[in-house]
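Undergrad: mind looking at a prediction? Sequence and model below.
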Amino acid sequence: EGVGRGKGFGLHEVMDQAGALAGPLLFAYMLIHFDYSRAFLTLLIPGALAMIFVFTAWSLYPKIKSVEFSPKKISFRGVGRRFWLFVLSMTLQSLGFVHWAIASYFLKYWGILGDANIAILYAIAMGVDALIAFPIGYLYDTIKFKSLYIAPITTLTITLLLTTRVTTLAYVMAVLWGVTMGVSETIMRASVADIAGRSRLAVAYGIFGMLYGVSWSIGGFIITLLLQLSAPIAIGYATLTQASSLLMLAVLNRQISSESPHH
């Protein structure tokens, strides 16, 4: 509290991605030099440390204002029109966001990269996600919802780069994929907290998480089919979804600007 939602979620994502990189590397090292049993036993160390830090945080901060709950019944009402505009925009974005599993499949299927290089690409994406999280969180605290424009733009560019089937551009695609995930894990979460308000925060996160996940799954099925059929059609689909997402974001930002005390 007092850090700023963007920077707070950014810091969380940095730590999350640091673990996402360090954990597999630690496991791989132990597996290469020893066996599965010792490799899995080694993971007890970060697991135990995580529990120690949780209990330490609980003892230092037993009550946190931002997570206080109300005994009221759960209701989907009252989250506001701005919240639904935000959810609509982000679900449209996720409909055209190529999941890494799909991107890596086509990188292999089209003969762009081999397994080892695809693994390196994923490490690059995760590294970028970690590096971008805090700066992008700071950007959100500065310009708020206007920072969300990044997501549809990078999402569309990912599809464009993937369909070129150029090896060098695949690395650029990985960088942009990491940026997009950084936006998703950082400023989208911060946006929910700012738009919904404390009394509806839990329900708002639940609604957003459910709809974003469902739309990403549906979009993954659609874009996989389209990439198999025709790259131009897949690009057209990505353009339509991301243009629609940008339009909804523009409506949202216009509404917020008109409601601000400066207008």
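TA: Done, it's in.

Undergrad: contacts, neighbours, all on C-alpha from now
TA: OK.

Undergrad: and the helices in the stretch 1-150 of the chain?
TA: 5-33, 36-42, 44-60, 81-95, 100-109, 115-143, 150-164 (DSSP state H, counting those that start in this stretch).

Undergrad: just the angle for the fourth one relative to helix 150-164, thanks.
TA: Think helix 81-95. On the basis of axes from the mean of the first three to the mean of the last three CA atoms, to 10 degrees, helix 81-95 is oriented at 10 degrees to helix 150-164.

Undergrad: show residues contacting helix 81-95.
TA: 151-152, 155, 192, 195-196, 208, 211-212, 215-220, 241-242, 244-249, 251-252, 255-256 (CA atoms under 8 Å, 6 or more residues apart in numbering).

Undergrad: and that helix, what's buried?
TA: By neighbour count on 16 or more other CA atoms under 10 Å, the buried set for helix 81-95 is 82-95.

Undergrad: ok so, going back, how about the helices of the stretch 1-150 of the chain in TSV, adding distance to Glu68?
TA: Converted to TSV, the helices of the stretch 1-150 of the chain look like this (distance: least, CA to CA, whole Å):
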stretch	distance to Glu68
helix 5-33	17
helix 36-42	36
helix 44-60	14
helix 81-95	21
helix 100-109	36
helix 115-143	23
helix 150-164	31
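
Undergrad: this is the other structure I want to compare:
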Amino acid sequence: MPDPSPENRQEVRDLSVRLILLLGAASLLGSLVSNGARSVTGPYLLLLGGSAAVVGLVAGSGELIGYALRSATGAYVGRSHRYWKVAMTGYGLLAAIPLLAVAGRWETAAVLIIAERIGKAVRTPARDTILSHATTTVGRGWGFGVHKALDQVGAVIGPLIMVAALALTGGYAPGFLLLGIPLAGVAVVLFLAQSKVPKPGRLEANGGTRENMDDPPVIIPYAAFIFLGMAGFASFPLISFHLKAQSIVPDAVIPLFYASAMVVSVMVALLVGRVFDRIGTHVLLTIPVLSTATVLLAFSPDPGVAIAGSLAWGAGIGIFETALRASIAESTAADRRGKVYGAVSAVFGTAWFAGSVVMGILYDVSIGHIVAYVVIVETAAVIAYLWMYRCRIAVRLQEEIGGLIP
């Protein structure tokens, strides 16, 4: 256990900051690789002979598998504490992206695309648990906010690299191969981070909070809030479909809407991190507001209003993923976080998948039906948050009373 002297605390803080920045750099490079490929996998599958149905199935299955598996990988990390080994294995599956250059058939490409999503499921609970230890001395919100911001920078740069490769070569293969360069950078950064902090749990000597979010009285209402909040959060593919189907903006402008949303998510992630450190989980209440604002604005026939909706969507991404991970770190004992990160990520992804399917079906009925659905779901999310808040207060009171009894 580290000496609690001021000098030692400053040393731990400095080491924690370096670890957060290194993991942020790894996520930036990894996001550059994955999002660079994901920006063109649809047309690439079509080029290889896949149908539109195949594209939808592969994309949807990859996301669902990528989130659902996190429950299992999170539980393994929680038991084994092999954070670095699991994280490196997950990042290693990014090697599937350069291999897309030689796929040849849509079936092979589909397997590689899903393999990359499985890698995301493997690495995320382990990486977030490492981050939770590193954010102890610097602020949960700030630490996760910085990490999310760096991750989103990669999400912006990756597609731009693929656009440049396509413009210069006219083919997809050179772009996929080019993404192998930042992939090598991921490996270098991860090995450097591991060498700096081989046992990240030591950054949190006291084991974290006594509260445990995986206890049923806490996790059930929390999971209900996450599920309802994400079930009403529109997906950008549906927003972009609307922009094209209604000819609201030219096709070439749609990627700029996405890039603008990602830029907003970077700025919001940094801001909400600081806000979280001041007001805690209450910042999550902005999600129902932003989810409702997104559908009211993004599905407008007016281009100016539609881009405002896209920016609201980007702000929601920055808030949800920053505050969500920080709240778990704040409310779960260190030795149980891997399990909770995995379980909550599975709920998060399943809800987003289910909500996207429902909104996609309702779009063919009317946009008004989507708005009504989101208003109902997000109202229920607010109720679930109040339920969660009351349960957490009750649990803390029980712990305090138990601590007073000899």
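TA: Perfect, I can see it now. Values in this document were obtained by computation on a predicted structure and should not be read as measured data.

Undergrad: quick one on the thing from earlier: tell me which of the helices of the stretch 1-150 of the first structure sits nearest to Leu201 of the first structure.
TA: Of all the helices of the stretch 1-150 of the first structure, it is helix 81-95 that lies closest to Leu201 of the first structure, at 10.9 Å by CA to CA.

Undergrad: mean shift of the closest one relative to the second structure?
TA: Once fitted to the second structure, helix 81-95 of the first structure is off its aligned match by 1.2 Å on average (mean CA distance after the TM-score superposition for the first structure).

Undergrad: sorry, back to before: right, and the pair among the buried residues of helix 81-95 of the first structure with maximum separation?
TA: Maximum distance among the buried residues of helix 81-95 of the first structure (CA to CA): 20.1 Å, for Arg82 and Leu95.

Undergrad: which residue in the second structure lines up with Leu226 of the first structure?
TA: By TM-score structural alignment, Leu226 of the first structure lines up with Leu362 in the second structure.

Undergrad: correct me if wrong: that match contacts His369.
TA: Yes - Leu362 of the second structure lies in contact with His369 (CA atoms under 8 Å); the separation is 6.0 Å.

Undergrad: so which of the contacts of helix 81-95 of the first structure are in helices?
TA: Cross-referencing the contacts of helix 81-95 of the first structure against helices under DSSP state H gives 151-152, 155, 192, 195-196, 208, 211-212, 215-220, 241-242, 244-249, 251-252, 255-256.

Undergrad: from Val111 of the second structure, how far out is the spatially most central residue of the second structure?
TA: When the second structure is reduced to its mean C-alpha position, the closest residue under CA atoms, centre = their mean turns out to be Glu321, at 5.2 Å. As judged by CA to CA, to the nearest Å, Glu321 of the second structure and Val111 of the second structure stand 27 Å apart.

Undergrad: do the same with Pro200 of the second structure
TA: Distance from Pro200 of the second structure to Val111 of the second structure, by CA to CA: 34 Å.

Undergrad: for those two, indicate the residue with more neighbours.
TA: Shown here are Pro200 of the second structure and Val111; by other CA atoms under 10 Å, Pro200 has more neighbours (23 against 15).

Undergrad: what residue of the first structure matches up with the more buried one?
TA: Taking TM-score structural alignment, the alignment pairs Pro200 of the second structure with Ile64 from the first structure.

Undergrad: which residues touch that match?
TA: Ile64 of the first structure makes no contacts at all, as judged by CA under 8 Å, 6+ apart.

Undergrad: equivalent analysis for Thr379 of the second structure, please.
TA: Pro288.

Undergrad: what does it align to in the first structure?
TA: Structural alignment (TM-score structural alignment) places Thr379 of the second structure against Ala243 in the first structure.

Undergrad: mind checking what Ala269 of the second structure lines up with in the first structure?
TA: Mapped onto the first structure by TM-score structural alignment, Ala269 of the second structure lines up with Ala133.

Undergrad: ok, Pro221 of the second structure next?
TA: Mapped onto the first structure by TM-score structural alignment, Pro221 of the second structure lines up with Leu85.

Undergrad: distance check, its match against Phe97 of the first structure.
TA: Leu85 of the first structure is 19 Å from Phe97 of the first structure, by CA to CA.

Undergrad: same question, Trp110 of the first structure
TA: 19 Å.

Undergrad: the two - which one has more neighbours?
TA: Phe97 (29 against 11).

Undergrad: the aligned partner of the more buried one in the second structure - nearest residue in space that isn't next to it in sequence?
TA: Mapped onto the second structure by TM-score structural alignment, Phe97 of the first structure lines up with Phe233. Using CA to CA, 6 or more residues apart in numbering and skipping residues adjacent in sequence, the residue nearest Phe233 of the second structure is Ser291, 5.1 Å away.

Undergrad: excluding covalently adjacent residues, which one is nearest to the counterpart of Tyr149 of the first structure in the second structure?
TA: In the second structure, Tyr149 of the first structure lines up with Leu285, judged by TM-score structural alignment. Of all residues not flanking Leu285 of the second structure in the chain, Val382 sits nearest, at 7.0 Å (CA to CA, 6+ apart).

Undergrad: roughly how far does the one you found sit from Thr292 of the second structure?
TA: From Val382 of the second structure to Thr292 of the second structure the distance is 12 Å (CA to CA).

Undergrad: looking at the two, which is more packed in?
TA: Under the neighbour definition other CA under 10 Å, Val382 of the second structure and Thr292 were set side by side, and Thr292 has more, 26 against 20.

Undergrad: just checking, the more buried one touches Val374?
TA: Yes - taking contacts as CA under 8 Å, Thr292 of the second structure lies within contact range of Val374: 6.2 Å.

Undergrad: hey, what's in contact with both of those two?
TA: Gly232, Phe233.
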